[in-house]
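J.: dropping a prediction and its sequence here:
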Amino acid sequence: MISTEELLIIHVLPENTSPCGGIKVHYDLSEIEKKLGIESIICFPNVNSIPHWMAKRDTGRITSYKEAQQYAYTSKKSGKKVVVIGWEDTYPLDSMFNDFIKVCYIQGHVFWNPILNNYRDKHILCISEFVRKFILREDAHVVEPFIRKDIFYPMNFNLKFFANRCNVLIQKRKNGDKVREDLINILYSSNKYSPTLLRRVQFYTLEDVSEIAFAHVLREHDVFIAHSYPEGFGLPALEAMASNTFVIGFTGGGGEEFMKDGQNCFVVKDGDLNALADSLYNFLLLDNQKLEVLIRNAYNTSLKYTKENTTQQYLRFLERVVG
């Protein structure tokens, strides 16, 4: 068992002024740490780079790299174990926090280079089993994100899905505007799709917004297009499932763990926009009974990703590192 009173955990995060799931999961871990009685700090390059788009959380103190570094040395001298968790870019860990227990939280396999020497002195966390498969380390440990049910929750099914329209949401991140444009071109240039059915479809692209705003927009839409790949996990698609918004698109790899084609969503091969157009059209052909089953299955899938499960995964990791 770990002694929570003798532990300090510092999350070393990059500057990011727009909403980013990679930063959000660190805030969630900090909230878990605080609830466990562990002293927790989140730090950014400077106080001006602290993001303001995050929904309020009961996290540890948020400060700058320099202040966190000074406090880490003071805490270590007083007898505390200091764990520093950063991203795949290890420069902040190695340049400012080299004298502490270092952890890399790998959230995307595309960022991982197993031959780099600068990972050898660090413990490894992965955001999904999919990412862990790419990590050539037997000690890599998975801590999955969880769905915040106070933010992402469904609208009443009967109110949402029986209207004679289909509002389709695409995030602008990672070329969302181009995906929207290409989908429209495919749908309206082919004679295999009924123009009458297509008139029901309205596409919307969403700028980077706060997670509360994102949750609100999800509840107003019928379909969420998961167009991003690769993805270490693909949290927006799972948040859509929690909001009763039907998911169509790419798993990006990480989404394979919860996106099940024909059971709780429609999955197509990553990057295949023609198949994506077909799946969107097939959605329009669904009867309400079949659609309700798919939506219920998706919502039930989201219920598996709880704060309690994430806490247990995280505790097992901490016990191995500092126990």
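T.: That came through fine.

J.: going forward, measure contacts between C-alpha atoms and count neighbours the same way
T.: OK.

J.: ok, I115 to F44 distance?
T.: Using C-alpha to C-alpha, to the nearest Å, I115 is found at 28 Å from F44.

J.: compare these two (neighbour count), which wins?
T.: Of the pair I115 and F44, F44 is the one with more neighbours under other C-alpha atoms under 10 Å, namely 23 against 9.

J.: shouldn't that one be in contact with I23?
T.: No: using C-alpha atoms under 8 Å, F44 is not in contact with I23; the gap is 10.5 Å.

J.: wait, a helix at K76?
T.: Yes: according to DSSP: H, G, I helix; E, B strand; the rest coil, K76 belongs to a helix.

J.: who's in contact with the residue nearest to the spatial centre of the chain?
T.: Residue closest to the average C-alpha location in the chain (C-alpha atoms, centre = their mean): L235, at 3.2 Å. Contacts here follow C-alpha atoms under 8 Å, 6 or more residues apart in numbering; on that basis L235 touches G21, P145.

J.: can you tell me how far it is from P145?
T.: Per C-alpha to C-alpha, L235 is found 8 Å from P145.

J.: where exactly do the strands run in the stretch 51-200 of the chain?
T.: In the stretch 51-200 of the chain, the segments counted as strands under DSSP state E, counting those that start in this stretch are 61-64, 81-86, 101-106, 123-126, 141-142, 166-171.

J.: mind putting the ones you listed in a markdown table, mean neighbour count and distance to K304 included?
T.: Formatted as a markdown table, these follow (neighbours: other C-alpha atoms under 10 Å; distance: least, C-alpha to C-alpha, whole Å):
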| stretch | mean neighbour count | distance to K304 |
| --- | --- | --- |
| strand 61-64 | 18 | 29 |
| strand 81-86 | 22 | 25 |
| strand 101-106 | 22 | 22 |
| strand 123-126 | 23 | 18 |
| strand 141-142 | 22 | 15 |
| strand 166-171 | 22 | 24 |
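
J.: next one for the comparison:
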Amino acid sequence: MQDFPELVEGNEGKLGLNMFYHSLKLPFSFITVSSYAKQLIVENNPTAKVTIAHPGIDLNIFRPRKANSQNQKKRIMVILRGSRVKGDEVALEVLRNVNKKVPIHVVFVGGKSLVRHYSKTIGFDFEYSVFSNVSDEVLAKLYSSSDVFLHTSYAESFGLPPLEAMACGTPVVMTDNKGSRDYAIDGFNALISQPGDVKSLSDNLLKVIQDDKLRERMIENGLETAKKFTWAKTVENFEKALKEIN
């Protein structure tokens, strides 16, 4: 189980959300992706057997790379998804705020039509580039070439991108989206704000951009964190759960 209420309701409406909660009450053994997802299950099914198998990182791909950018502006990477729960508009407002104080270059990963839509409806006063339909290899290079990764989701079942960024040696500014609590620690490997808190996110982004010692500490701690989330560990937990069921 890797869904969560905000995602289900956004995709399937109230009826789908009702079905989601009913499914959690079925007499199943569950394998899920995070402590938050486990909590959702147990709240609806207190006697359920639940095993956590976190998503993993391929550390052969998601690793620090040498940056080749000649741009002197700070590079902020953002993944745009086009749904409210992902907090796209929050991220864009944060970027506008920060650019007023420190000129930035934004690396958007997302559909070009979506970026054009936001450019027309919200307006960008910062320099940016767009990358669409990227492979994991390209994604890892984009993380590594960025000075900060900004992640503004309202909710996630786990939230893999910030962990991928950490594995690439990129500091993370993000929201407490619940699913990421299994790896994201405020002030240790990320700076974390409440969902929708534009001021706090803007302040945290500026801190990372302007404080080299903070950046270095977050990079080091992020790399150590990412090493704990391998696919081998995921498979081990998954196989353990299947053996216990049998």
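T.: Thanks, I have it. Remember, predicted model here, so these are calculated numbers, not experimental data.

J.: give me the TM-score for this pair.
T.: Put the two chains on top of each other and the TM-score (TM-score structural alignment, normalised by the length of the second structure) is 0.74; 207 aligned residues with a C-alpha RMSD of 2.7 Å.

J.: in CSV: the strands of the stretch 51-200 of the first structure, plus distance to A213 of the first structure.
T.: Converted to CSV, the strands of the stretch 51-200 of the first structure look like this (distance: least, C-alpha to C-alpha, whole Å):
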stretch, distance to A213 of the first structure
strand 61-64, 23
strand 81-86, 27
strand 101-106, 27
strand 123-126, 28
strand 141-142, 29
strand 166-171, 13
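
J.: the second structure: which residue goes with the residue nearest to the centre of the first structure?
T.: Under the alignment (TM-score structural alignment), L235 of the first structure pairs with L160 in the second structure.

J.: quick one: the one helix or strand T234 of the second structure maps to aligns where in the first structure?
T.: Using DSSP states H and E, T234 of the second structure falls within helix 231-245. Aligned by TM-score structural alignment, helix 231-245 of the second structure falls on residues 307-321 of the first structure.

J.: all helices of the stretch 201-323 of the first structure, in order?
T.: Secondary structure of the stretch 201-323 of the first structure (DSSP state H, counting those that start in this stretch): helices at 211-219, 235-242, 273-285, 288-302, 307-322.

J.: would you mark the buried spots in stretch 12-25 of the second structure?
T.: L17, F20, Y21, L24, K25 (16 or more other C-alpha atoms under 10 Å).

J.: repeat that for stretch 307-323 of the first structure.
T.: Going by neighbour count (16+ other C-alpha under 10 Å), the buried part of stretch 307-323 of the first structure is K307, T310, T311, Y314, L315, R316, F317.

J.: what's the closest of the helices of the stretch 201-323 of the first structure to G86 of the first structure?
T.: helix 307-322 (14.9 Å; C-alpha to C-alpha).

J.: grab the longest helix from the second structure for me.
T.: If you go by DSSP state H, the second structure has its longest helix at helix 5-24.

J.: any idea how far that one is from the middle of the chain?
T.: Computed by C-alpha atoms, centre = their mean, to the nearest Å, the chain-centroid distance of helix 5-24 of the second structure equals 22 Å.

J.: does H227 of the first structure really touch D177, like I thought?
T.: No: here H227 of the first structure does not reach D177: they are 10.5 Å apart, not a contact under C-alpha under 8 Å.

J.: the two: which is more packed in?
T.: H227 (28 against 17).

J.: run through the residues that contact that one.
T.: By C-alpha under 8 Å, 6+ apart, the neighbours of H227 of the first structure are I170, G176, V179, G249, F250, D270, G271.

J.: tell me the spacing between V82 of the first structure and E39 of the first structure.
T.: Per C-alpha to C-alpha, V82 of the first structure is found 10 Å from E39 of the first structure.

J.: between these two, what contacts are shared?
T.: Residues touching both V82 of the first structure and E39 (C-alpha under 8 Å, 6+ apart) are L7, L8, I9.

J.: relative to the second structure, which residues correspond to the strand or helix carrying the second one?
T.: Right, the one you point to is L8 of the first structure. Secondary-structure assignment from DSSP H and E places L8 of the first structure in strand 7-12. On the second structure, no counterpart of strand 7-12 of the first structure exists by TM-score structural alignment.
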